[in-house]
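1. predicted structure and sequence below. I'll ask about it afterward.
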Amino acid sequence: MNSPSWITILLVIVILSFIIAFCNFIWNSLRKIRGRQLHGSRKHSSRVTPELPPIVKAGSPASELASRLEAALPATYQDMLKQRVLSEHPDMTEQEYAWRWQELKRFFVLCAVLDRVPMFSRDVDEIWHEMLMYTYEYQQFSERYLGRMLHHAPNTGNEQTLLPTERAWFDTIYVELFGWHEYSAKLWGSFFRVPLPREELEAITSSHFNVNHGQKRFNAWTYEKLPAARTAMDAVIRNLQERVQSAQAEAPRQEKRVSFQNSDVLLAAAVYFAWNSPDQFREHMIPDEQELQKHHSSSSCTYSSACGSGGSDPGDSSSCSGDSSCSSGSSCSSCGSGCSS
């Protein structure tokens, strides 16, 4: 039997190529149609996601740092990122994207304040991954914002359990700069589950404490190079020192007001119990019952599940419902170095 001629082989290749191209066309068309349907429903589903607050709370010492961050992000870069994310994740609503993007920007602010900042949210980290796809734009953003590269480390999924002290610092500085919101807790996991170490609280109140010498918690590089970061750190440290001094002066007691709707009260309680009752810290740092009832229906992820009250595990994604998970754990970053991959 004669072997097929080259014309026959070429014809088969052309036919197969056409079939593959046609199948890809149909697949992409169906995906776009589904994406448009979901996009059309975003204005309806956004009602289950709360209104987005400002990136920093009123009077935050990080206001100047947040302005520097926003100035380092061109509108074209942000638009490209949003289009890419919503295209790659057609089930994500625009309001949910806005929350994740804002929480990522808050994370970047924290990277200018703290020396090590683990990425505790897989949801927020998804946006970071997509942001990194624009390599040149991301490098330019890092240089404009921090003066050097802001590195990303791969997702591990173990940060909550392996880095409890870093999580305690994350919670404290986050609330100091941005305040607390139940939807933020939905994305990051519950706040104030572990106390700040007493030895670190003692160190920060020492007359010898200096960001540029001997300490390993605050970002000494940005403290030296960026006045906006220095302003934020000085205020954070000063407020923390005052809260530690108050905790030292007060007689130990089992009850103290804890308000998740008042940042000053919340932080004062967190420092007080970290200093005076670290072994019972988790039990103390739950919302007041009246607050619980007042805000119970304000979010698709309930106030109680976001705070881990009632004995629920604050880091357990099963404690939440709605359009975003409470999953945690991904990567860690610090200005200029990041965690090793």
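-> Happy to help now that I have it. Note that the coordinates shown come from a computational prediction; the quantities given were computed from them, not determined experimentally.

2. from here on, just use CA atoms for contacts and neighbour counts.
-> Noted.

3. and residue 63, how many residues sit next to it?
-> The number of residues packed around residue 63, counting by other C-alpha atoms under 10 Å, is 21.

4. got the contact list for it?
-> Taking C-alpha atoms under 8 Å, 6 or more residues apart in numbering as the criterion, residue 63 is in contact with residue 56.

5. repeat for residue 259
-> 265, 266, 287, 288, 291.

6. which of those residues sits closest to residue 178?
-> Of all those, the one with the least separation from residue 178 (C-alpha to C-alpha) is residue 266, at 12.7 Å.

7. what's the helix or strand for that closest one?
-> helix 263-276 (DSSP states H and E).

8. and whichever helix or strand comes after that helix, what does it pack against?
-> Sequence-wise, the next helix or strand beyond helix 263-276 is helix 281-284, with elements assigned using DSSP H and E. Counting by 3 or more C-alpha pairs under 8 Å, 6 or more residues apart in numbering; DSSP states H and E, the packing neighbours recorded for helix 281-284 are helix 263-276.

9. and residue 209, how close does it get to residue 132?
-> 36 Å (C-alpha to C-alpha, to the nearest Å).

10. excluding chain neighbours, what is closest to the spatially most central residue of the chain?
-> Central residue check for the chain by C-alpha atoms, centre = their mean: the C-alpha nearest the mean position is that of residue 103, 4.6 Å away. Spatially, and ignoring its direct neighbours in sequence, residue 103 is nearest to residue 124 (6.7 Å; C-alpha to C-alpha, 6 or more residues apart in numbering).

11. put this next to the first one:
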Amino acid sequence: MIYIIGALFIGLFIFLFTRESEKAKLERFKREYQISKGDMQNIDFFDVVSERLAYSLDNALQTFDTAQLNLEFRIQYPRMSQKQVNEYWRELKRYFILVAIFKKVEMFHSKVDELWHLMLKDEKNYERFCQEYIGSKIQHISHSQPTFKPTERTFLDFCYVQLFTVDKVSLRIWGKFFKEDKGKQFLDDFETLSISSLKEKYMRTQTSLEAEETFIKFHKRFIEINEANVKRWKDKYNETNDAGPAYFAYIDAGESDKEFNEVFGQDSHGNTSDSSTHSDNHDSGSSCSSCSSCSSS
């Protein structure tokens, strides 16, 4: 009898201790979010992106209790630091910039997508968010099986490198850019088609004036490069380390050119991502694990 009582007491102690630890962990998650909340505001975009578009995104996100969304995500991934979670927030916000501008940009990362899923659970606020942001709903289309979509992934890369910085966080989350294709067809279109044709083919039809303004500035960048040569863009990339100039030089570089391997294409061993990226990224351009075609229109 004494042993039974002792065992019950020990079990109760362990239960209370574990419960208290869980409570302390949740408080730590909340505290870390508040401390680093300012980091979530930084998207690191180039001047191609309208500042008003970025502002409208941050303003629209206030329809959600982002602290609660952040907490739910951290409960799901308790071993992840708040710094890592902030990186996923940044990439989700960058993705929302992309889908505000372009007709179809698919999602290619499961954890970034899971943050999106947390927003989708609150249908009423998600509707409000979309309306306040661009005036139309950003659709999330789910499919049961992952698929290989190199063209769609290349289009994401093509748009991404012109709008945002490409740093270690970008490469860790998305992997190297242009692994399947250099995107020359997209480049040819933006260099040769009229702005009206480009809008019809690539621009989101129901969106904000700020997003349309960004699309026009995006197009202008490609017109300007017709007057440039590869050396000029290589020099500019070396000066700024921006991915946009690097892309213009990379697409005209020979297959043996090693200068851009840290950002684009395959590494010297023929791999498309390192082990740390590979485990968190989707091989060969497949979409998110829970839905193989997360797209906007």
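-> Cool, the structure landed. Note that the coordinates shown come from a computational prediction; the quantities given were computed from them, not determined experimentally.

12. how about the helix holding residue 266 of the first structure: buried residues?
-> Buried positions in helix 263-276 of the first structure, judged by neighbour count with 16 or more other C-alpha atoms under 10 Å: 263-264, 266-276.

13. now render those as JSON lines, adding distance to residue 326 of the first structure.
-> Shown next, in JSON lines, are these (distance: C-alpha to C-alpha, whole Å):
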{"residue": "263", "distance to residue 326 of the first structure": "22"}
{"residue": "264", "distance to residue 326 of the first structure": "25"}
{"residue": "266", "distance to residue 326 of the first structure": "21"}
{"residue": "267", "distance to residue 326 of the first structure": "22"}
{"residue": "268", "distance to residue 326 of the first structure": "26"}
{"residue": "269", "distance to residue 326 of the first structure": "24"}
{"residue": "270", "distance to residue 326 of the first structure": "22"}
{"residue": "271", "distance to residue 326 of the first structure": "25"}
{"residue": "272", "distance to residue 326 of the first structure": "27"}
{"residue": "273", "distance to residue 326 of the first structure": "25"}
{"residue": "274", "distance to residue 326 of the first structure": "25"}
{"residue": "275", "distance to residue 326 of the first structure": "29"}
{"residue": "276", "distance to residue 326 of the first structure": "30"}
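
14. how much does the strand or helix carrying the residue nearest to residue 103 of the first structure stray from the second structure?
-> Secondary structure here is read from DSSP H and E; on that basis residue 124 of the first structure sits in helix 122-132. Superposing on the second structure and averaging over aligned pairs (mean C-alpha distance after the TM-score superposition for the first structure), helix 122-132 of the first structure comes out at 1.4 Å.

15. tabulate the contacts of residue 259 of the first structure (JSON lines), appending distance to residue 280 of the first structure.
-> Shown next, in JSON lines, are the contacts of residue 259 of the first structure (distance: C-alpha to C-alpha, whole Å):
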{"residue": "265", "distance to residue 280 of the first structure": "18"}
{"residue": "266", "distance to residue 280 of the first structure": "16"}
{"residue": "287", "distance to residue 280 of the first structure": "15"}
{"residue": "288", "distance to residue 280 of the first structure": "16"}
{"residue": "291", "distance to residue 280 of the first structure": "21"}
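
16. picking up where we left off before, for the residue nearest to the centre of the first structure, which three-state class applies?
-> Residue 103 of the first structure carries the three-state label helix when classified by DSSP: H, G, I helix; E, B strand; the rest coil.

17. onto which residues of the first structure does the helix or strand harbouring residue 215 of the second structure map?
-> Residue 215 of the second structure is part of helix 209-224 when elements are defined by DSSP H and E. The aligned range for helix 209-224 of the second structure in the first structure is 227-242, by TM-score structural alignment.

18. that stretch against the second structure, how far on average?
-> Average distance, stretch 227-242 of the first structure versus aligned residues of the second structure after superposition (mean C-alpha distance after the TM-score superposition for the first structure): 1.0 Å.

19. how about the strands in the stretch 101-250 of the first structure?
-> Secondary structure of the stretch 101-250 of the first structure by DSSP state E, counting those that start in this stretch: the strands cover 117-118.

20. now the helices for it?
-> 122-132, 135-146, 159-162, 164-178, 182-188, 198-204, 220-225, 227-249 (DSSP state H, counting those that start in this stretch).

21. now the fifth one on the second structure. Mean distance?
-> Between helix 182-188 of the first structure and its aligned stretch in the second structure, the superposed structures give an average distance of 1.1 Å (mean C-alpha distance after the TM-score superposition for the first structure).

22. so which elements touch that helix?
-> Helix 182-188 of the first structure makes packing contacts with helix 303-307 when contacts are defined by 3+ C-alpha pairs under 8 Å, 6+ apart.

23. got it, and the third one?
-> Of the remaining helices and strands, none touches helix 159-162 of the first structure by 3+ C-alpha pairs under 8 Å, 6+ apart.

24. give me the contact list for that helix.
-> 118, 119, 120, 167, 315, 328, 329, 330, 331.
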